[in-house]
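# Sequence and predicted structure below; questions after.
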Amino acid sequence: MRDWRGRLLALLMTTGLGGTALAATPEMKACRIDGIPNELQCGSLQRPLDPARPDGVKVDIHYLVVPALARNKLPDAVLMLAGGPGQSAINVASRVLPRLSRLNNRRDLVFIDQRGTGQSAPLDCPDDSKLPIGEQLEPAAQMRRIDACRAALEKLPYGDLRFFTTTIAMQDMDAVREALGVPQWNLIGGSYGTRAALEYLRQFPTRVRRTVIDGVAPPDMILPASFSTDTQAALDKLIEANAKTHPTLRADWQALLASLPRQVTVAQPLTGAAEHFTVDRGLLLRAVRPPLYQPALAAALPAALHAAATEGRFEGLFGLTTAFGSGKGMKLAMGMHFSVMCAEDAPRIAQATDAPGADFRTLDAEMYSRVCRNWPRGEVPADFYKIPPAPGPVLVMSGGADPATPPRHGERVAKALAAGHAERVQHIVVPESGHGVMGVGCVRDIVFRFIDAKTDAQALPQDAACATRIPRPVAFQPVQEGAAK
């Protein structure tokens, strides 16, 4: 182990970051990130808040480079585009790095905090994870916190919230590429990062070598409306998949909805304090959605819903909701989130053609409409909502049990990207996976082979049989009191 570390240190000292392009960037400096043992390189690039006023207010765009380990590294770095919108790419680097470790042998990995996130002109709202559960999820209380946050953000030096759109942010990403001397990126985007990747492709098609989009959120999907349709489909699929082990699950769910509103007592998952609050329909629906993103958490939903419906015990349900958002890097910069959504999605809610889910109805459309009435709205070019044919190979990936970006979105995007060049695009569906499939089983190896292929003809198609056979996690069965030990 000591010899390996010595060779790595010698490599970094000898080659800078594996080449002259990165070494020529004066802003780069040695840095360390929690969860990554190696010394890395960090930098920042000053950009105008308003692209039309280059001499006006500036924002610093921060980035992290994980240097390639090999001396003879390849020039096409990998850029990871984070989700949300509102996720910090640098904060999730330690979680993503194991999935990209093979690519890192010969390619630099780059993580850029998109403007409004992480260290790049952050638009953070106060953390509400330790607030009482009822206050966290109660709509009126949420709106009061959002309004207060917006007012505070607008007082920042960079507080003109109109200039945090995806279009402007991708111009920042290309400026970083140029500063680093990278001739072409290999883009990897997850969730909202897929929208960012598609917009980068639209604006800078010659600057992209290969593209991976995982959990596709197209620019024209109108998220507040599609949320209802897609979450309903994921919940129905969960109920159907557990029909044998939990035959009363659908009846339990309907009975639970019919029993609302009701007073409950629950221990706050993070503090343990007993809390008394009212569960209404909206609060229940908001609590059910997060576990559906991850099949491992969704496996415990049947037992949690049964306990709530038949025994009035809600600890399991709210514990699952809290568990989803507790991982490193999961917190979103909500000011950036609403700046994007209020510019790109909310103005088009009335044009949505998705049929609302039977249970979720217009819950999200109403929430975003309320927030965006007072949120400053950035300008979005008409071409933003168009998806031109792909300039190079694109690997599209979807989880069949995804409650936010299921395969129907990936299929439509794949068809648009492949227009006239079907050989450039492949859509891989992992039927029993949730939101984001790149970390599931063999998928990381598929991504490596796709990007590492020497020619476009070798990049696609990829054999994905290993991924399509991954089963849904077995439903959790609570240990019964008095059961044999």
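Perfect, thanks for sending it.
# For the rest of this, base every contact and every neighbour count on C-alpha atoms.
OK.
# Assign residue 83 to helix, strand or coil.
Under DSSP: H, G, I helix; E, B strand; the rest coil, the three-state class of residue 83 is coil.
# close enough to count as contact, it and residue 195?
No: counting by C-alpha atoms under 8 Å, residue 83 does not reach residue 195; the two are 9.1 Å apart.
# joint contacts of the two?
residue 189 (C-alpha atoms under 8 Å, 6 or more residues apart in numbering).
# which of these two has more neighbours?
Applying other C-alpha atoms under 10 Å to residue 83 and residue 195 shows that residue 195 carries more neighbours, namely 26 against 22.
# before we move on, which element is the more buried one in?
Following DSSP states H and E, one finds residue 195 within helix 192-203.
# which strands and helices sit next to that helix?
On a contact count with 3 or more C-alpha pairs under 8 Å, 6 or more residues apart in numbering; DSSP states H and E, helix 192-203 meets strand 78-81, helix 166-180, strand 185-190, strand 208-214.
# To residue 262, which of the ones you listed lies closest?
strand 185-190 (37.6 Å; C-alpha to C-alpha).
# Tell me how far the closest one lies from the chain's centre.
The chain centre lies 13 Å from the centre of strand 185-190; the measure is C-alpha atoms, centre = their mean, to the nearest Å.
# And stretch 155-163, end to end?
Start and end residues of stretch 155-163 are separated by 15 Å (C-alpha to C-alpha, to the nearest Å).
# whoops, I mixed them up, stretch 453-460
9 Å.
# Could you export the helices and strands packed on helix 192-203 as a markdown table, including mean neighbour count?
Output for the helices and strands packed on helix 192-203, formatted as a markdown table (neighbours: other C-alpha atoms under 10 Å):
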| stretch | mean neighbour count |
| --- | --- |
| strand 78-81 | 26 |
| helix 166-180 | 20 |
| strand 185-190 | 24 |
| strand 208-214 | 25 |
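# Quick one: closest of the ones you listed to residue 155.
helix 166-180 (21.1 Å).
# Please name the nearest non-neighbouring residue to residue 245.
Nearest residue to residue 245 in three dimensions, chain neighbours excluded: residue 475, at 7.7 Å (C-alpha to C-alpha, 6 or more residues apart in numbering).
# Put this next to the previous one:
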Amino acid sequence: MSSRTTSSRRPARRLTAALAAATSGALIGCVAATPARAEAGHDVPIGTVARTVGDARFEPGPCPRTADPIPELGRARCGTLTVPEKRAANTGPGDPRVAGGHGGRRITLSVAIMPAESGTPAPDPIVWFAGGPGDDAVSEIPMALAGNLNRDRDVVFMSQRGTYSATPELTCPNIDRFNARALGLVSNAPSTGRLYVEATRECRDRVAAQGANRSTYNDIESSADYDALRRTLGVKKWNVFGISYGTHLALNYMRLHPKGIRSVGIDGVLPPSIAGGAVTWKAAREGFDGLFKACADQPACNTRYPNLKATFLRLVSALEANPITTTVTVPVHPDPVKVVLDGSNLVAWLTSATHVAEGVPRSIDELAHGNPQRIAEQLAGGKYSPQAIGRVAHGLVYGIFCSQWTPYESRADVIRGGRRAFPSFPRSMLANAPQLAWLHDDCRAWDVPPAPPSVRDVTRSDIPTLALSGGFDAQTAPSNGAYAARTLSRSTAVTIPYVAHVVFADSPCAQQITTSFFDHPSTPDTSCLAGLQPPQFDIAP
């Protein structure tokens, strides 16, 4: 899940890369690859024929620009989908804008289709739903291919509306730069909240200057975009694989446009019916507890770092009362970086650091003994990384959060969720849930109407579904997979132990289960779970 403070799979939704220096980005393009074969059930491979269906048109063409080089695009079939920004069916009473299907504004979404490795691919492709909200699907091609997702099927990537390779592109680098500077501020000070809102207003004005209708960047319109893509590509049935926020979109897509879906995989599950600040507190507690238990169960770790959980909880309260200010240098930034390590920043650090679990006990122990440098360097390295600047479509981020989340969850609800998860935390921390600092204030500035309440309905379906979770997932909670699966009558819920958010990115076992699921949706092969081992924690001398 993405937000003001994290990015979806930056990787693994915002993460291992968020803790390390990243290489600088470069813009690239490519020409759509010449098809070498025909798809089963198609006269020509999907993505090579222009087609208009209703108010949507797919047009083959060059591959999209990307922030980092993606060599795999050299063999992709690419193009664009053009759709109304606002569809007639979604026009509310009194809306002054003309619906896109009747002469209104149209937007363009980039499409890249990675061909299957198999010489005899299955006829039903997989469509990838990116994380975030706000991450660009095309940028996640390397992750999908590293997990062999295109072994037997073509995999379709489309930039969600507003994202990096879409037109308009609703990124707001000022938000990302502010997030980096905010490391030097006390997280929960009212003055910090005012600065958050100032940055949000600047982003709002930038989006407005592009002529974008902020109220159309949501799950309802995005789901219709994907249904339009399937129809314009001429695909009768396809499979869906969503990661992080992409699971939120996938569950709404299943509910709104079930026709044409063969099966659905969701990894790092965020059900729309419970999305918001309270569930991020629950996720932090479950992910942290999974990591602390793994250390406690490992004799060497437990001996070297006894009572690690209690130490962490004590440090959060102590730092919230008396923050530590330090200065660090990171390879990705030329100047020294000021970091205020308070309770909220410590929680934010661990939410991401579960992706590099081996070093967490040592880092907490060093902090307990007065040395905050390792944690501060990791926080600064993530926020100042080139991968954290100008990549996330904050226009889509706020479109989701401010129309689908905050209208249906009060600040008091968030505080109650925080108190349930962490009863020892100071009240000053609880309104600003992990990954969602000052969200209600930001959403008042963003100023979009609530989405229909049905956007938070529980998804009930008999479409075969695989719900994957990670035992260390501090971003979307291991228990969310089972929660979503309970109303999906043909579902399999699997938790991969010792892995953080979005297990497909980091676990060969998760990759094996996923590919077997798309081959046999009723009976995925989960035998690899039996051989999984906990991480070997860094035992400092």
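Alright, I've got the coordinates. Just so it is clear, the structure is predicted and the values come from calculations on it, not from any experiment.
# so the helix holding residue 195 of the first structure matches what in the second structure?
Counting by TM-score structural alignment, helix 192-203 of the first structure falls onto residues 245-256 of the second structure.
# all helices for the stretch 351-485 of the first structure, in order.
363-372, 407-417, 443-452, 456-459, 465-468 (DSSP state H, counting those that start in this stretch).
# Export those as a markdown table, with columns for mean neighbour count.
Shown next, in a markdown table, are the helices of the stretch 351-485 of the first structure (neighbours: other C-alpha under 10 Å):
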| stretch | mean neighbour count |
| --- | --- |
| helix 363-372 | 17 |
| helix 407-417 | 19 |
| helix 443-452 | 20 |
| helix 456-459 | 16 |
| helix 465-468 | 16 |
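# a markdown table please, covering these and showing distance to residue 229 of the first structure.
Converted to a markdown table, the helices of the stretch 351-485 of the first structure look like this (distance: least, C-alpha to C-alpha, whole Å):
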| stretch | distance to residue 229 of the first structure |
| --- | --- |
| helix 363-372 | 11 |
| helix 407-417 | 11 |
| helix 443-452 | 27 |
| helix 456-459 | 34 |
| helix 465-468 | 24 |
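# Mind putting the helices and strands packed on helix 192-203 of the first structure into a markdown table with distance to residue 340 of the first structure?
Putting those into a markdown table (distance: least, C-alpha to C-alpha, whole Å) gives the following:
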| stretch | distance to residue 340 of the first structure |
| --- | --- |
| strand 78-81 | 15 |
| helix 166-180 | 7 |
| strand 185-190 | 16 |
| strand 208-214 | 19 |
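# For residue 279 of the first structure, find the nearest of those.
Among those, strand 185-190 sits nearest to residue 279 of the first structure (C-alpha to C-alpha), with 32.6 Å.
# what's the mean distance for that closest one versus the second structure?
On superposition with the second structure, the mean distance recorded for strand 185-190 of the first structure (mean C-alpha distance after the TM-score superposition for the first structure) is 0.7 Å.
# Which residue ranges of the stretch 51-200 of the first structure form helices?
Under DSSP H, counting those that start in this stretch, the stretch 51-200 of the first structure gives helices at 93-96, 133-137, 139-153, 166-180, 192-203.
# which residues does the residue mapped onto residue 180 of the first structure from the second structure contact?
Taking TM-score structural alignment for the superposition, residue 180 of the first structure sits opposite residue 233 in the second structure. Residues in contact with residue 233 of the second structure, defined by C-alpha under 8 Å, 6+ apart, are 46, 47, 49, 51, 58.
# and the alignment partner in the second structure of residue 290 of the first structure, which of the three is it?
Per TM-score structural alignment, the equivalent position to residue 290 of the first structure in the second structure is residue 352. Using three-state DSSP, the structure places residue 352 of the second structure in helix.
# and residue 352 of the second structure, how many neighbours?
30.
# what does residue 84 of the second structure give?
By other C-alpha under 10 Å, neighbour count at residue 84 of the second structure equals 21.
# just the one 3 residues further on next, same as before
Here the count is done by other C-alpha under 10 Å, and residue 87 of the second structure has 20 residues near it.
# What's residue 222 of the second structure aligned with over in the first structure?
Residue 222 of the second structure maps onto residue 169 in the first structure, by TM-score structural alignment.
# Would you quantify the distance from that match to residue 193 of the first structure?
11 Å.
# Would you mind getting the angle between the longest strand along the first structure and helix 166-180?
Longest strand of the first structure, by residue count under DSSP state E: strand 36-48. Counting by axes from the mean of the first three to the mean of the last three C-alpha atoms, to 10 degrees, strand 36-48 of the first structure points 110 degrees away from the direction of helix 166-180.
# same for the helix ranked longest in the first structure, what does it pack against?
For the first structure, the longest helix by residue count, based on DSSP state H, is helix 223-241. Other helices and strands packing on helix 223-241 of the first structure, by 3+ C-alpha pairs under 8 Å, 6+ apart, are helix 281-292, helix 363-372.
# So which bits of the next helix or strand after that helix are buried?
Sequence order places helix 249-258 as the next helix or strand after helix 223-241 of the first structure, per DSSP H and E. For helix 249-258 of the first structure, the neighbour count (16 or more other C-alpha atoms under 10 Å) marks 249, 250, 252, 253, 256, 257 as buried.
# again, but for stretch 50-59 of the first structure
For stretch 50-59 of the first structure, by 16+ other C-alpha under 10 Å, it's 50, 57, 58, 59.
# how many neighbours does the residue nearest to residue 286 of the first structure when sequence neighbours are not counted have?
Among residues not flanking residue 286 of the first structure along the chain, residue 137 sits closest, at 7.2 Å (C-alpha to C-alpha, 6+ apart). Close neighbours of residue 137 of the first structure, defined as other C-alpha under 10 Å, add up to 18.
# related to what we said a few turns ago, out of the helices and strands packed on helix 192-203 of the first structure, which comes closest to residue 342 of the first structure?
Nearest of those (C-alpha to C-alpha): helix 166-180, 11.7 Å.
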